[in-house]
Structures are given as structure tokens and as C-alpha cells.
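Novice: take this sequence and fold it.
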Amino acid sequence: MRKLLMLIFILPFVAFSAVGIPFLKPSLLNLKDDLEDAKRDGKYLFIMFHQEGCPFCDKMRKVTFQDKAVQEYFSKHFYMVEIDIRGANEVVDVDGKKMTERQFAHKYGVRLTPVFMFFDQKGNVVAKVPGYIEPKDFLLIGRYMVEGHYRDTNLVKFIKENKK
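Specialist: Here you go, the predicted structure:
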């Protein structure tokens, strides 16, 4: 019976990861815990704000997130959690405050989608990037975080200087 219950609980997560986004973290939307998990695993946490019917969100999932280099790099260095900007599910922010997904998006000034919000390992927002992002640019954003450039360089400047 216990094995059956575990299977019932785990199966949806396995099915979701089979969609092809290996760095998507199964989350109960407790970002405080998700940030701790990321720190423990030597990774960074970022949020993908989305909404139903968003064509650029779908394009991110079908193009950028399916890119082999993006999958390898982001699986190694990041956890992603999705937040529906119109959602009513409870979110626990990195500071422990509870609110709905919609309130969380509003708190961070997110009105359109997709928006990608990256946290440092202390829970500070260090980059917020709107819109569809090509794989090569998404990898640059990843490098910006992992290599610590966010500490002393503006993201736009970093991308301009490193774009080939």
C-alpha cells in the first residue's frame, strides 16, 4: 500500500519532467524551501512567470528549453519554478510571507509573460528578464549568474560584451 501511495504521488512529477524540462523543480510553491534546496545542491533558483495561452511561454518550452546545451547547463546549475500570474495557489516567498500566485506576481511587478526572475543564494532578486529568449541568450543569462557577474556587472552590458 505504501509503495502504491508513493507511486501515485511521484508519477505526476515524473510525467511532468518527461515533457523535457529537466531543470523544472517539482515545487509546492514554497520558494523559501526551494531556495534552500537550491543552495544545498549548489544551484540557483529562478522563477518563470507564465499564464495560460501565452504564446511566448509556449515557445520557451518548445524551443529554448528543448535546446540540448540549455538543458545540460541549466540542469547542472539551476532549479526553475513556474508561477501563474493569474493563479490562486498559495506561494511562500523567499522571505516566508504567504500570498497567492497573482499577489506574488504583482509584488514583483510582473504583468505580462513570460518573465524570468533569478535569485542569488541569499534570496535577492538579481535579474528579471521579460519575453522570449533565444537559447544562446538564455545560456548567457545562466553564465551571468553562475560565474557571479551579477555582483559587479549589469546584465544588458554582460550580454552585449559576450554575444558572438
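Novice: use CA for all of it now, contacts and neighbours both
Specialist: Fine.
Novice: residue contacts, the nearest residue to residue 64 once chain neighbours are set aside?
Specialist: Leaving out its chain neighbours, the residue that sits closest to residue 64 by Cα to Cα, 6 or more residues apart in numbering is residue 135, at 4.7 Å. By Cα atoms under 8 Å, 6 or more residues apart in numbering, residue 135 lies in contact with 63-65, 67, 70.
Novice: out of those, list just those in strands.
Specialist: Under the assignment DSSP state E, those contribute nothing to strands.
Novice: what subset of these is buried?
Specialist: Buried members of these, scored by 16 or more other Cα atoms under 10 Å, are 64-65, 67, 70.
Novice: ok, so of those residues, who is nearest residue 90?
Specialist: The nearest member of these to residue 90, counting by Cα to Cα, is residue 65 at 25.9 Å.
Novice: tell me how far that closest one lies from residue 87.
Specialist: Distance, residue 65 to residue 87, by Cα to Cα, to the nearest Å: 23 Å.
Novice: circling back to that earlier point, need the buried ones among the contacts of residue 135 in CSV with distance to residue 99, can you?
Specialist: Output for the buried ones among the contacts of residue 135, formatted as CSV (distance: Cα to Cα, whole Å):
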residue, distance to residue 99
64, 30
65, 28
67, 34
70, 31
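Novice: would you map the helices across the chain?
Specialist: For the chain, helices defined by DSSP state H occupy the ranges 2-17, 31-40, 55-62, 68-77, 101-107, 135-146, 155-162.
Novice: closest one to residue 115 among these?
Specialist: helix 55-62 (8.9 Å).
Novice: go through the closest one and flag the buried ones.
Specialist: 57-61.
Novice: so what does that helix touch, helix or strand wise?
Specialist: Helices and strands touching helix 55-62, by 3 or more Cα pairs under 8 Å, 6 or more residues apart in numbering; DSSP states H and E: there are none.
Novice: list the contacts of it.
Specialist: Contacts of helix 55-62 (Cα under 8 Å, 6+ apart): 21, 50-51, 113-114, 131-133.
Novice: second chain to compare with the first, below:
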Amino acid sequence: MRALIAVATAATLAVASPLLAATLGDDGLHKTDWMRDTFKDLREDLAEANAEGKRLVIFFEQRGCVYCTKMHEEVFPEPVLSDYIEENYFVVQMNLHGDTEVTDLDGEALSEKAAARKWGILFTPTILFLPEEVPEGQSVSQAAVSVMPGAFALGTTLDMFTWVNEKRYELDGDEDFQRYHARMIQERDNGKTD
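Specialist: Okay, here's the model as predicted:
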């Protein structure tokens, strides 16, 4: 009987509990199950992402970032987004002020904070999306197909991840990200969500 009560209580708590947010790591950055702990040699990360059929994406965050917290507590836990990221992306997290060594796609080894300066990252969160193939000698900032600077609501964030994953940046025509996003707003819930 106690076992049955324990199972029922656990099931009730699981249903009643809100979406789980990311945990904070020792570095003060949010950690999710879909983030990869790599040696931060981005050439190797790109090759591994390609081998898994995923897109390489780099998340810049920093300790105490209220916008990063908002994203990790309110946006990324939504299953429609977290499942999409996990299924389609190889995520490498970087610390805007970090000292961990990173090897850029052009082969240069530098600290996370030096990489942030080199790539023009000014604030957090900033998400850089990479293509599957990068011409030799290009840095991350030169190769990025899109950059998402800042914290956005679920609809905008999902649309950006979808737009990149579907390679809509390569399509000819007039539907850049803003037009794509506007169309998706209209299609989603009759325009009730962003």
C-alpha cells in the first residue's frame, strides 16, 4: 500500500510541477541536458555535429545574466523548443568572460573572452548558428549563417531555430527571417502568440 501511495504521489507531483528550468553550474552558467561538454575545439565540434546530422550552435552566456535566466526558466524548458533543439542542434556553451581555451574554426586558440571579442559578442545571451561546411580560414563570426542577439519569447526563438535548421537563409526570394517570422506569427494560434 505504501508503495502504491508513493507512486501516486510521485505521479501527482510530476504532473503538477512546472517545467524544469536549467541548473546552474559551478561557473554560474545555466546547464541543460542538450548542451554539450566539449574541449571547445570548434573544428572537432562541427565535425561531430555533422556526424550526428545536427547543426552546430554556440551559446554565449555570463554569470548573473538576467536575460539568460529568463530564457532558461521561461523559454528553453518549453518542450516544443527544447525537443527541437535536442533533435536538431549540437549546442556548445561559452562564457562571455571565461578563460577556457577555445579553438576557432580558423585554427586560432584563444580564451572564451578573447573569442567573444574577436567574434563581436557584446552581450548575453547571444546565439551563433553555424553552417555544416565552413571554408578554410574562416572564423566563427565569418562563417555564422545567423546570430540571435538577446532574449526572445518562445515563438521568436523557435522560429529562429527552425529558420536556420531549414536553411531558409539560402533560399532566394523575399522571405528573410523577419518575413518568415511574421508569417509564422499569423499561422500560429491565429496570431495569438509571438
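Novice: of all the contacts of residue 135 of the first structure, which comes closest to residue 25 of the first structure?
Specialist: Among those, and counting by Cα to Cα, the member closest to residue 25 of the first structure is residue 65, at 13.6 Å.
Novice: that closest one matches what in the second structure?
Specialist: Taking TM-score structural alignment as the criterion, the aligned counterpart of residue 65 of the first structure in the second structure is residue 76.
Novice: from residue 142 of the second structure, how far off is its match?
Specialist: 27 Å.
Novice: equivalent analysis for residue 99 of the second structure, please.
Specialist: 22 Å.
Novice: quick one on the thing from earlier: the contacts of helix 55-62 of the first structure, buried ones only, as a ChimeraX selection?
Specialist: Buried residues among the contacts of helix 55-62 of the first structure (16+ other Cα under 10 Å), as a ChimeraX selection:
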select :21,50,51,113,114,132,133
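Novice: Serialize the helices of the first structure to JSON lines and add fields for distance to residue 95 of the first structure.
Specialist: Output for these, formatted as JSON lines (distance: least, Cα to Cα, whole Å):
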{"stretch": "helix 2-17", "distance to residue 95 of the first structure": "26"}
{"stretch": "helix 31-40", "distance to residue 95 of the first structure": "7"}
{"stretch": "helix 55-62", "distance to residue 95 of the first structure": "27"}
{"stretch": "helix 68-77", "distance to residue 95 of the first structure": "22"}
{"stretch": "helix 101-107", "distance to residue 95 of the first structure": "12"}
{"stretch": "helix 135-146", "distance to residue 95 of the first structure": "21"}
{"stretch": "helix 155-162", "distance to residue 95 of the first structure": "24"}
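Novice: looking at the first structure, name the residue matched to residue 63 of the second structure.
Specialist: Residue 63 of the second structure maps onto residue 52 in the first structure, by TM-score structural alignment.
Novice: nope, residue 91 of the second structure is what I was after
Specialist: In the first structure, residue 91 of the second structure lands on residue 80 (TM-score structural alignment).
Novice: sorry, back to before: what's the farthest-apart pair in the contacts of residue 135 of the first structure?
Specialist: The distance between the two most remote of these (Cα to Cα) is 10.1 Å, for 63 and 70.
Novice: show me what residue 110 of the second structure aligns to in the first structure.
Specialist: Match for residue 110 of the second structure (TM-score structural alignment): residue 99.
Novice: that match contacts residue 90, doesn't it?
Specialist: Yes. Look at residue 99 of the first structure against residue 90 with Cα atoms under 8 Å: they come within range, at 5.6 Å.
Novice: and residue 7 of the second structure, how many neighbours does it have?
Specialist: 12 (other Cα atoms under 10 Å).
Novice: ok, now residue 9 of the first structure?
Specialist: Residue 9 of the first structure: 11 surrounding residues under other Cα under 10 Å.
Novice: separation between the residue opposite residue 168 of the second structure in the first structure once aligned and residue 78 of the first structure?
Specialist: Aligned against the first structure by TM-score structural alignment, residue 168 of the second structure finds its counterpart in residue 149. To residue 78 of the first structure, residue 149 of the first structure is 16 Å away according to Cα to Cα.
Novice: these two: which has the busier surroundings?
Specialist: residue 78 (25 against 14).
Novice: show me what contacts the closest residue to residue 44 of the first structure other than its chain neighbours?
Specialist: Once flanking residues are discounted, residue 44 of the first structure sits nearest to residue 78: 4.7 Å by Cα to Cα, 6+ apart. By Cα under 8 Å, 6+ apart, the contact set of residue 78 of the first structure is 23, 38, 43-46.
Novice: select the longest helix from the second structure.
Specialist: helix 2-16.
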